[in-house]
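Participant: Predicted model, plus sequence, below.
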Amino acid sequence: MSDLQPDPSGAIVQQPERITAYHAHVYYDPAESRDRAALLRERVGAIFPDARLGRWHDQPVGPHPQAMFQIAFAPDRLSAILPWLMLNRSGLAILVHPDTGDAYADHARHALWLGAILPLRLDVLKHSEPTT
């Protein structure tokens, strides 16, 4: 059975079970806010040891318009990690999105922002429309 089911109107309803992980991209300015990002990264690693901390990217990479690092975590950790990031982001912009296998939709339509919303370079992402 497909995890994409139409609702009574015929629109596709995606099931949350499609989400295999979440990513939080923490953006910073290498010259002005990398220290705050480093402290946040250290705290996340200490408080959430099951979260996977990605490499530092001091230059834009992929769809990301400025320096960032990624925090990856299991779906069952969203309810703990998201509120913590909301309250402790130290003024940094953070993009949080699911991983459903559709990178374009995950970054463009399924994402939420903490702090400033940055313009992503979505043209570099693969896009696949859900089908039944």
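Facilitator: Structure received. Numbering: from 1, shown residues only.

Participant: Only C-alpha atoms from now on, for both contacts and neighbour counts.
Facilitator: Noted.

Participant: so what secondary structure elements neighbour the top helix by length along the chain?
Facilitator: Identified as the longest helix of the chain according to DSSP state H is helix 34-47. Packed against helix 34-47, as judged by 3 or more CA pairs under 8 Å, 6 or more residues apart in numbering; DSSP states H and E, are the following elements: strand 52-53.

Participant: next, the one to line up against it:
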Amino acid sequence: MKYHAHVFFELDQTAQVQELHLRLQEVLSGSVTVSRLLYKAVGPLPKPMFQMEFSQDEFAQVKYVLTQIFHGFSILIHPLLENEYLAHTQYATWIGTPLNLNLECL
């Protein structure tokens, strides 16, 4: 099973999130993909963010690293499922403050 982690930020946190983005690329090398920064809300995701994709084998490591260095950002971790609503709600895990997602997009 594959997972996504979404690290949300405010536009005035650009310097901090760029630093975190680079650090995660260094620390989580291998089959963890750290995508580019998106400076606007997309789909059900309510804020600018970047995404990470990883397998179940890496879940514990990714969650541990994010918990240790999240710097107060809200982070959503969810499995990739056919039912995206359930993936983003019932099966979702939050690190930091949970955000209200735009679930009508799902």
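Facilitator: Okay, I see it. These numbers were taken from a predicted model, which means no experiment stands behind them.

Participant: hang on, the earlier thing: excluding its own residues, what touches the longest helix of structure 1? List them.
Facilitator: 26-28, 51-53, 88-90, 92 (CA atoms under 8 Å, 6 or more residues apart in numbering).

Participant: Please repeat the previous calculation with a cut-off of 7 Å.
Facilitator: The set of residues external to helix 34-47 of structure 1 that reach it, using CA atoms under 7 Å, 6 or more residues apart in numbering, is 28, 51, 89-90.

Participant: Make a ChimeraX selection of the buried ones in those residues.
Facilitator: Only the buried entries of the contacts of helix 34-47 of structure 1 go into this ChimeraX selection, using 16 or more other CA atoms under 10 Å:
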select :28,51,89
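
Participant: Identify the residues contacting the aligned residue in structure 2 for G91 of structure 1.
Facilitator: Aligning on TM-score structural alignment places G91 of structure 1 opposite G72 in structure 2. Residues near G72 of structure 2 by CA under 7 Å, 6+ apart: G96.

Participant: For S55 of structure 2, see how far away G72 of structure 2 is.
Facilitator: From G72 of structure 2 across to S55 of structure 2, the span is 24 Å (CA to CA, to the nearest Å).

Participant: Repeat that for L11 of structure 2.
Facilitator: Counting by CA to CA, the gap from L11 of structure 2 to S55 of structure 2 is 29 Å.

Participant: higher neighbour count, those two?
Facilitator: Counted by other CA atoms under 10 Å, L11 of structure 2 and S55 do not tie: S55 has more neighbours, with 17 against 13.

Participant: That one maps to what in structure 1?
Facilitator: Aligning on TM-score structural alignment places S55 of structure 2 opposite A74 in structure 1.

Participant: Might one say that its match is in contact with A24?
Facilitator: No - A74 of structure 1 is beyond contact range of A24, at 11.4 Å (criterion: CA atoms under 7 Å).
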